[in-house]
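Asker: Build me a structure from this.
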Amino acid sequence: MLINGKKIAMEIFEELKKLPLPQKSLAAILVGKNPASLSFLKQKEKAAIALGIKFQLFKFPADINQNGLLKEIQKIAADNEVGGLIIQLPLPKNFDRNQILDAIPKNKDVDALKNSESLALSPVAKTLETILAKIGFDCANKYAVIFGRGFLVGQPVTRWLENKVKNLTVLGSDADPAIIQESLAAADLIVSGVGKPGLIKPNELKNTAVIVDFGYARDENGKIQGDFDATLIDGKNTLLSYTPTPGGTGPILVANLIKNFYELNK
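Answerer: Here you go, the predicted structure:
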């Protein structure tokens, strides 16, 4: 079963339209000119504007130093007219990511990247929660595998999922192939965020598995692909449930980020 992320996202937006419109603006900060980062921000901007939310994008050159960026963040965050602040990742490698993120007031942290200090749930974790609820997946007594230990996907998903399933395995992309094969074959739920096209194939999974794919990369032809290769699904995999790429987790993630903005500005 293909899990239609665009449809689920539209349902979230329809619910948000019924709520009072936040009067404050949603601000975003972009350092450098990473095309993927700019593309992600444009999606967030489009969603915000469609709901009538004022969206402000602040662009800074890649050669800005950390202290300079911190001062800009603090100035934007101190504005009472700003109700939410996004710092688009990744940042330049010479930056202390945690120190930068710590500059976001927790009542404006729509990405919920401050972990236990955040007042909202990470949009990635909330997207997983949304999908599992939509398909009626009960985590109790299930075995889940998280592929990828990254800051943006693996870590928030692990924190959300670890006390909800019976067993959980977290694999790095460099894990032993035998362990990967054994884990994937037994998993009821696989959440992947590695960014390596074709990393997971249908014939490696249980026929009833659920695959939630946050992986994002472009192949040699520039086509966007996820970690799960859905093109290999055949008659033997008819009970698989999976998110496609594009059109799977991405739209829901954007919708849940906007939902966080509403929740922080009630």
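
Asker: For the rest of this, base every contact and every neighbour count on C-alpha atoms.
Answerer: Fine.

Asker: got the contact list for the spatially most central residue of the chain?
Answerer: When CA atoms, centre = their mean is applied to the chain, the residue found nearest the centroid is residue 124 (3.6 Å). With contact taken as CA atoms under 8 Å, 6 or more residues apart in numbering, residue 124 is in contact with 152-153, 156-157, 253.

Asker: Can you show me the strands along the chain?
Answerer: For the chain, the strands defined by DSSP state E cover 25-31, 55-60, 82-87, 143-147, 167-171, 189-192, 210-213, 217-218, 224-225, 241-242.

Asker: Between these, which one is closest to residue 1.
Answerer: strand 241-242 (4.4 Å; CA to CA).

Asker: Which member of the contacts of residue 124 is positioned nearest residue 47?
Answerer: Nearest member of these to residue 47, counting by CA to CA, is residue 253, at 11.2 Å.

Asker: Confirm for me that that closest one is in contact with residue 127.
Answerer: Yes: using CA atoms under 8 Å, residue 253 is in contact with residue 127, at 5.5 Å.

Asker: Here is a second sequence; please produce its structure as well for comparison:
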Amino acid sequence: MQLLDGKAISSQIKFEIKNEVEAWIANGGKKPHLAAILVGADGASETYVASKIRSCEEIGFTSTLLRFGPEISEKELLEAVEGLNNDADVDGFIVQLPLPKHISENTIMEAVSPAKDVDGFHPVNVGKMCKGLPAYISATPFGILEMLIRAKIETSGKHCVVIGRSQIVGLPMSILMQRNEYPGNCTVTITHSKTQNLKEICQTADILIVALGRPEFVTADYVKEGAVVIDVGITRVVDETKKSGFAIKGDVNFNDVAPKASYITPVPGGVGLMTICGLLTNTFKAAKKEIYQ
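Answerer: Just a heads-up that it's a prediction; the model follows:
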């Protein structure tokens, strides 16, 4: 078993981006600027946004955080989004999910300019991705692809099973893994809460990508010998032995599955760190106007 170490891989990617940014600025390029909108005080969102801001500082980006209380109206949030759309200094921005229930996530996501949609959630970027056109790829799928590339994991002709059909991870991963390039050229099965014989389907996977949000759901009897296992899940579970009072668990029971896997991602220290790299890469592309002029 080999560990797909998100900490080591993400550190290398951030080092590479930092050097590229320094060269870009030295040649007269604009300092990349990533902004984030955070509504309310969700603990996981706070942690994630703080990590993004730290990463921006590490690699030489400018970062801006706009905070709003949970009582903000949809109209007011749309005005904030429009303000960032029209801010020439902001290259890309994200609206951290989840949002309060009285605000439509789809309405907010569709209000973000596709050219600044560095999370890759806008229908224009999703559509371009589906057609194989230049687009911002959602940050988590982007990070998973980078893990496969840097570990030189063969994907062509393999059976990839994706558990979960979310528009953020499961659906785009299923599309990306079947495209006619590397990583890709897989035969893909996408599974979900209504799938029958889930365990039997997972047992046929050469590459198993798990993104369903249920801690330690996948055990060894779901996994065939030698499979590549990518765990996207991240859930806080009460653990009184921890100083924080909770432990971070993935969707895969790591200790149970690891002995059967050829490669496996840990949680924490796996895909989550790669997600931030995807966001930083997309922001740098936005600053260089690689996708949109």
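
Asker: returning to what we had before: which one's more surrounded, residue 253 and residue 127 of the first structure?
Answerer: The neighbour comparison of residue 253 of the first structure against residue 127 (other CA atoms under 10 Å) goes to residue 127, with 27 against 24.

Asker: and the equivalent of the more buried one over in the second structure, what does it touch?
Answerer: Aligned by TM-score structural alignment, residue 127 of the first structure pairs with residue 143 of the second structure. Shown in contact with residue 143 of the second structure (CA under 8 Å, 6+ apart): 271, 274-278.

Asker: and in the first structure, which of the residues you listed remain?
Answerer: Checking the contacts of residue 143 of the second structure against the first structure (both residues aligned by TM-score structural alignment, their matches' CA atoms under 8 Å), the contacts still present are 271, 274-275, 278.

Asker: Where is the longest helix in the second structure?
Answerer: helix 6-26 (DSSP state H).

Asker: Go through the contacts of residue 124 of the first structure and say which is closest to residue 198 of the first structure.
Answerer: For these, the residue nearest residue 198 of the first structure by CA to CA is residue 153; the value is 17.9 Å.

Asker: any idea how far residue 182 of the first structure is from the closest one?
Answerer: As judged by CA to CA, to the nearest Å, residue 153 of the first structure and residue 182 of the first structure stand 22 Å apart.

Asker: which of the two has more neighbours?
Answerer: residue 153 (22 against 12).

Asker: follow-up on the earlier one: give me the nearest residue to the match of residue 127 of the first structure, chain neighbours excluded.
Answerer: If the residues on either side of it in the chain are set aside, residue 143 of the second structure comes closest to residue 274, at 4.5 Å by CA to CA, 6 or more residues apart in numbering.

Asker: what does residue 227 of the first structure give?
Answerer: Closest to residue 227 of the first structure by CA to CA, 6+ apart is residue 197, at 4.6 Å.

Asker: now for that neighbour: what does it line up with in the second structure?
Answerer: Checking TM-score structural alignment: residue 197 of the first structure goes with residue 215.

Asker: since we're on its match, how many residues are nearby?
Answerer: Count around residue 215 of the second structure with other CA under 10 Å applied: 17.

Asker: and what of the one 4 residues further on?
Answerer: Counted with other CA under 10 Å, the neighbours of residue 219 of the second structure add up to 16.

Asker: which residues touch it?
Answerer: Counted by CA under 8 Å, 6+ apart, residue 219 of the second structure has contacts 252-253, 256-257.

Asker: Could you check which residue of the second structure pairs with residue 154 of the first structure?
Answerer: So residue 154 of the first structure corresponds to residue 170, using TM-score structural alignment.
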